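[1] Show me the folded form of this:
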Amino acid sequence: MTMEELREYVRARVRITPSGCRNWTLCLDKDGYGRAFVASFPETNRAHRLSRIAFHGSISDGLVVMHSCDNPQCVNPVHLSLGTQLQNIADSRDKERGGAYFYSGQENPKCVIDDDGVRRIRTLKRSGMTHSRIGAEVGCSKTLVTLVVTGRRWAHVI
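    Next up, the predicted model:
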């Protein structure tokens, strides 16, 4: 398939929205991204990546295709840019699209303990109390107690 044929393939499978997005009209994956299967590009199965290749050329290793419109269905090449995964994560956080995943500690709206609770968990553990009992006393799960005690969560709290 030539690049012009690839561009036509993409153009024929979109619906243009009032915002200028070109939404993919075929299959979507569980995250809402368009799915495309083109034999000439077996390594590319997300439609926005295929569109970026069709209209702007190859995607270098280590780069992701980012949406300025924040619409995973969109394949409009004007809305697509290249960046690193870290840039994509930062963009998502800056636009507050990441949910609780991006916020640690007390900033996370889903947190069940605060910094004082973390300190209390560590003190109770040093006194020999079991994780289950600490969780019951502090008001969190045994799993969270284990994560705090092992330093896999709330490690920033001294």
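
[2] Please make it C-alpha for all contacts and neighbour counts, starting now.
    Will do.

[3] Tell me the helix or strand right after the longest helix belonging to the chain.
    Counting residues, the longest helix in the chain under DSSP state H turns out to be helix 115-126. Sequence-wise, the next helix or strand downstream of helix 115-126 (DSSP states H and E) is helix 131-138.

[4] Would you quantify the distance from Gly98 to Val10?
    Gly98 is 28 Å from Val10, where distance means C-alpha to C-alpha, to the nearest Å.

[5] Could I get the full set of strands for this protein?
    Shown for the chain, the strands assigned by DSSP state E span residues 14-16, 22-24, 64-67, 80-83.

[6] mind listing the helices for this structure?
    Taking DSSP H as the test, the helices found in the chain are 3-11, 47-56, 85-94, 115-126, 131-138, 142-150.

[7] just to revisit the earlier point, quick one, which of the strands of the chain is packed in tightest?
    Counting by mean count of other C-alpha atoms under 10 Å, strand 22-24 has the highest mean neighbour count of the strands of the chain, with a mean of 23.

[8] Before we compare anything, build this one as well:
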Amino acid sequence: MTDASTCPVVFADGVKCSRRIARRGWCHPCATWQDRHGGLDPNGRRSVPKRARAEVLAAALAIPPNAEGCRINDGRFAADADGYPTVKIQRRMTRVTRLVLEDKLGRPLGVDMFACHRCDNPACVNSGCLWEGDAAANLHDSMAKGRKPTGAVASRSKPTLKIEDADVPVIRALAAGGTPQKVITAQFGVSQPRISRIVNRKRRAWVE
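    Down below sits the predicted model:
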């Protein structure tokens, strides 16, 4: 028997919504979907199941390691523009590597800390390949591995060096920590106005 307090929506994959009714006879997410789609009936909409942290960690651990010991994302996780596996946790896109490292350390990472790779492979989710570093350590590691030319070398070799999405939080964290923009400019090999626009969220405002 159907519980009268449960949302009656049936998703496109045949799964019934299990949330409690909140308004207009629907649960809050289904009612919100209806609002955003001009009053359409939410029945038949695509289901976007929430992925619990434990489920994400189990999926990462289930990836078999390769010859180098890396667990390379095999498509079970979506990847961002820089190749890092991502999942949606509590309505926020989160990198799987961050969750894996937090589980390894037994504590959350600080907002200004990063899950860095020893193996230098963004798609790897093996906890043994991950270490915790701040913005400066993450940047120095990147440059040491040849992925980020520095100073005059960067300016001469690639004057239009692209700033990747993964660089944006590093740049903002360095600036927030007191690193002068001219120093950041030299490290990334781009113009100071470009760094300023990123720091002040006039560019890449959507990148967290």
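
[9] would you turn the strands of the first structure into TSV with distance to Asp91 of the first structure?
    Shown next, in TSV, are the strands of the first structure (distance: least, C-alpha to C-alpha, whole Å):
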stretch	distance to Asp91 of the first structure
strand 14-16	24
strand 22-24	21
strand 64-67	9
strand 80-83	10
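
[10] Compare these and give me the one nearest Lys110 of the first structure.
    Closest approach to Lys110 of the first structure among the strands of the first structure is made by strand 64-67 (27.1 Å; C-alpha to C-alpha).

[11] In the second structure, what stretch matches that closest one?
    Taken onto the second structure by TM-score structural alignment, strand 64-67 of the first structure occupies residues 114-117 there.

[12] The matching stretch vs the first structure, mean deviation?
    On superposition with the first structure, the mean distance recorded for stretch 114-117 of the second structure (mean C-alpha distance after the TM-score superposition for the first structure) is 0.7 Å.

[13] what does that stretch contact?
    Applying C-alpha atoms under 8 Å, 6 or more residues apart in numbering, the external contacts of stretch 114-117 of the second structure come out as Thr97, Arg98, Leu101, Cys129, Leu130, Trp131, Glu132, Gly133, Asp134, Ala135, Asn138.

[14] mind checking what Ile171 of the second structure lines up with in the first structure?
    So, by TM-score structural alignment, Ile171 of the second structure is left unmatched.

[15] number of nearby residues for Ile171 of the second structure?
    25 (other C-alpha atoms under 10 Å).

[16] Mind telling me what element it is part of?
    helix 167-176.

[17] related to what we said a few turns ago, more neighbours: Gly98 and Val10 of the first structure, which one.
    Comparing Gly98 of the first structure with Val10 by other C-alpha under 10 Å, the one with more neighbours is Val10, at 22 against 14.

[18] Surely that one is in contact with Ser51?
    Yes: counting by C-alpha atoms under 8 Å, Ser51 is a contact partner of Val10 of the first structure at 6.4 Å.

[19] I'd like the helices of the first structure laid out as CSV, including distance to Arg22 of the first structure.
    Formatted as CSV, the helices of the first structure follow (distance: least, C-alpha to C-alpha, whole Å):
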stretch, distance to Arg22 of the first structure
helix 3-11, 9
helix 47-56, 10
helix 85-94, 20
helix 115-126, 46
helix 131-138, 50
helix 142-150, 43
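
[20] for those helices, which one sits closest to Cys74 of the first structure?
    Nearest to Cys74 of the first structure, of these and by C-alpha to C-alpha, is helix 47-56 at 6.7 Å.

[21] For that closest one, give me every contacting residue.
    The contact list for helix 47-56 of the first structure, computed with C-alpha under 8 Å, 6+ apart, reads 3-4, 6-7, 10, 24, 33-36, 44, 58-59, 65, 72-77, 80-81.
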